[in-house]
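This is a predicted model, with the sequence first.
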Amino acid sequence: MENDSDIEIFNENEAEKKSGLRKFIKITLWILGSLLSLAILIVLFFLIYININKGDIEKIDDLTLAPSSKIVSKENNAFYDFKQAMDNVYWPAGKGEIIIKMAEGSDWDNNLAVELVEKNKIALDFINSGIQKEDFQYPELQGDLRTSLKADTILPNLSKLRDITKIQIIQSRLLMKDGSENEAFNVAFNVLDFGNKIQSENRTTTISYLIGLSIKSMGITNIQRMIPVSHLSANDLKILQDRVDKHKENKKSMQEMVKMEYMTTNNSKEQMIDPYFRKGQGVQLAQSVELSGLLGNPLPINKGLLNFSFYYKPNKTQKLFVDHFEKLAGDSMKNCSEIAPLENVKMSKNTLIFTENAVGKMFSGIIAVSLDGLNKKRCQEDFSLYATQLMFASQAYKLEKGAYPETMNQLNPQYMPNVLTDFDAKQVIYNAQSGTISIAQ
């Protein structure tokens, strides 16, 4: 009987323990649920409060970033000549690979070179005609850009101009092989003039600037290949050396391109992004191509929060754009060693919910990263042009002295008035065997 009594007491104790545990679990869950509900209420009150009390700023004055107001007439616009050149270019099927190698100097087919030059005479004539025109400007970019430049404006494709450049280079190589060196160098320098024209200081787009940069890069490389095998006199080489000057320090074109990029970016923002948020339709925008294309998919912020204006302030976003593009425009007029790298502060996903204008800051950060390398490209072009001048000077020195100078200082002042020892804060290395320079890595 005692055993039965002990068992009953034990069972009662176990039942009490289980009952107490259940009560503890219920209380704990209730507390956790209350805390979670409280947290949700706090966040909701926070969102409602900031949505009501955290307004936008006044619209920013961005006149400092206004592109050129100059409108180029059709008669003076190289665009139409270059378009005619693209329409008349001859590029034989199946020959693309060898044409590229011929332009790069790694292969040669004399018969094909003659064929390309003869059958592209019309295209090459249009290029030469365009180079003589006052300016280059897309017809679509005339008038008041705030109204005429739409987010969906499609500009003509200029990629064929690079193909024509390859044919120009082949033409210069053909002339060089035939012994017509002065004419060969004239054609080679026309390539630089061609690239410069597309990089016009008149409403230059990022695409046209980069195409012009690419054309000039091909032209510079071609000239550098021609110099060591040239038989021109030292005096002729010095004349060509001076001819490089007008292509250096192309800062205004870069600045104009930055202003055009700001106009394009801000117009896209105002036409494609702002209307959704003004109507409280950020969620609909999140489901569209525009936002997912800009910020990535999946979005780094909860779509449901996008209806709150706290997370996107049109004018504060514009100010971020203005600050960034004004820095870029200012940097484009500086020497390369004076340009400070762009600071792009990344936001933590964990703090986005408490970050005012989070979407605007993400927009600005993405655009900043995409454009940060443009000034570096300009600096690389400047150095390539300087290196080309030094090659002309070294070759002239060799013709008159019998060998390349042992140091760059021997070129100063007769052959090269300004000798660089560093470029973009990096040491310039001279090779006395080839009369060339490079930048220390």
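Noted; the coordinates are in hand.

contacts and neighbour counts: CA atoms only from here.
OK.

Could you measure from residue 275 over to residue 282?
9 Å (C-alpha to C-alpha, to the nearest Å).

before we go on, here's another structure to hold up against the first:
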Amino acid sequence: MARILLAPNPTGTGHNMRMLSIAKRLIEKTPNIEVIVLLGSRQDVFTNLFENEGIKVIDLSPTGIIDYSKDSHLEKSMNWNTMISKYFVPTFFNGDKILKYLELIKDLSPDLLISDYNINASLAGIISGTHSVFVTERHNFTLVDVELDDLILGGFQVDKEEIGKAQQDLNSLFNWIISRTDLIITDKPLQEEFKSDIELMSNKKTHFVGSMYSDMKKEVELNFEKLLIDPTRPYIIGTMSSTTMLKENLQKNIDFYKEAFLELKPLFPELQLVIIGSSDIPRKENDIVEVPYIPNWRALLEHSKLLISHSGWITVTEVAYLDVPALFYLSSFMEYHELEAFKRLNLIGVPVFSGYNVKEFCRKVSDLLKQKREKFTEGYRILNPTQHGIDLASDMIEEEIKKVVEEKERK
């Protein structure tokens, strides 16, 4: 029996969801495998989801639920100390965490490690000599893929010399990891307009597969009444569940959605606004419904008139798979971790909007609400060319599993 160890990056719910989708398909297709997940965030939601699929959960934070979407991760002054010492090292390149992953790998003896943009786990896999797969929506570290002028435009005080050196060093580290990984799978199209894409294109181990989407079994039918949503009337969705670089942007985003909705309401009197991730319990006022994070939200998406979301890539790939009308919103260039994806979507031709101009935003939303649903699919075919991304990914991982098992048998 082959043992597979999943290590999703704990900084966002999307990493957990993508690992869950891949694991589900592997279990369906591959006999005699044991799957274990190292869960580091939103244990309250994902423990049951993984266990329902027959996956053993090891909670990396058993003393409390970790939710990275509630706090600030950066300071407005951007230099080596704030970006590398205080942010990158504790989060992505943490010696303590690398050693803990090494200890877990030694204890569990996995045949294959699947890291979902978990740099600490990937490094532990390489150091231990474990066969490794790297699943990613990022083609480098985020700081490498953002222009310094865009950071300044966003309002950061940037030490250009120190951040420039940091970008070079991070690029070297990322390429070192990739060169020592057995398989790289991405759900983000490789485009020559992005410098990190060019480097990945030259790596024959890199494969673009499109959306890695899979419905979860035992999915509970969505209870619209419990969520305080009237399914007989049109509604738009605004999401707040993405990791936020600066906490103040989270509340500004909520306030902006609400202000824009009140501007739209006279034009669309029956319209409701559903904000996901802004409240721990469902609540409703003036046709504005606030609900908690909903992991299995397909029914909610498919019945919506429009999704307004940050450009978190798991959300992007899911709406592309489901052909859901969407507008991807970037509140500020300070949310720099989404800037590359935002620019990529704009290049592809998917609707985007940035800033806090309520009137311009309402004009954009109004036009999209009147637009035919089929119009949105043009950009989605670039993002998701086959509708079989999860099968392509699982097939390649299955081949890696076979290689490891055959190698063990030869020994």
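Thanks, I have it. Note that the structure is predicted; figures quoted are calculated from it, not measured.

So after superposing, what's the score?
Superposed pair, TM-score by TM-score structural alignment, normalised by the length of structure 2: 0.25. Supporting alignment: 178 aligned residues with a C-alpha RMSD of 7.4 Å.

circling back to that earlier point, neighbour count winner among residue 275 and residue 282 of structure 1?
Counted by other C-alpha atoms under 10 Å, residue 275 of structure 1 and residue 282 do not tie: residue 282 has more neighbours, with 25 against 15.

From residue 367 of structure 1, how far off is the more buried one?
For residue 282 of structure 1, the distance to residue 367 of structure 1 - C-alpha to C-alpha - is 20 Å.

How about residue 166 of structure 1?
32 Å.

Mind checking which of the two has more residues around it?
Between residue 166 of structure 1 and residue 367, counted using other C-alpha under 10 Å, the more crowded position is residue 166 (22 against 17).

Need the three-state assignment for that one.
helix (DSSP: H, G, I helix; E, B strand; the rest coil).

any idea what sits nearest it, other than its immediate chain neighbours?
residue 103 (5.3 Å; C-alpha to C-alpha, 6 or more residues apart in numbering).

what number of residues lie near the one you found?
24.

Pull the contacting residues for it.
By C-alpha atoms under 8 Å, 6 or more residues apart in numbering, the contact set of residue 103 of structure 1 is 166-167, 169-170.

Now the residues you listed in a markdown table, please, with extra columns for distance to residue 15 of structure 1.
Listed next are these as a markdown table, based on distance: C-alpha to C-alpha, whole Å:
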| residue | distance to residue 15 of structure 1 |
| --- | --- |
| 166 | 91 |
| 167 | 95 |
| 169 | 95 |
| 170 | 97 |
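
which helices and strands sit right next to the helix or strand hosting residue 258 of structure 2?
Assigned by DSSP states H and E, residue 258 of structure 2 falls within helix 247-264. Judged by 3 or more C-alpha pairs under 8 Å, 6 or more residues apart in numbering; DSSP states H and E, helix 247-264 of structure 2 is in contact with helix 358-370.

which element follows the helix it packs on toward the C-terminus?
helix 377-383.

That next one: which residues count as buried?
377, 379-381, 383 (16 or more other C-alpha atoms under 10 Å).

helix or strand right after it?
Counting by DSSP H and E, what follows helix 377-383 of structure 2 is helix 389-410.

Now do that next one: which elements does it pack against?
Helix 389-410 of structure 2 packs on helix 13-29, strand 112-116, going by 3+ C-alpha pairs under 8 Å, 6+ apart.

Out of those, which is closest to residue 254 of structure 2?
Each of those has some distance to residue 254 of structure 2 by C-alpha to C-alpha; the shortest is helix 13-29, at 19.2 Å.
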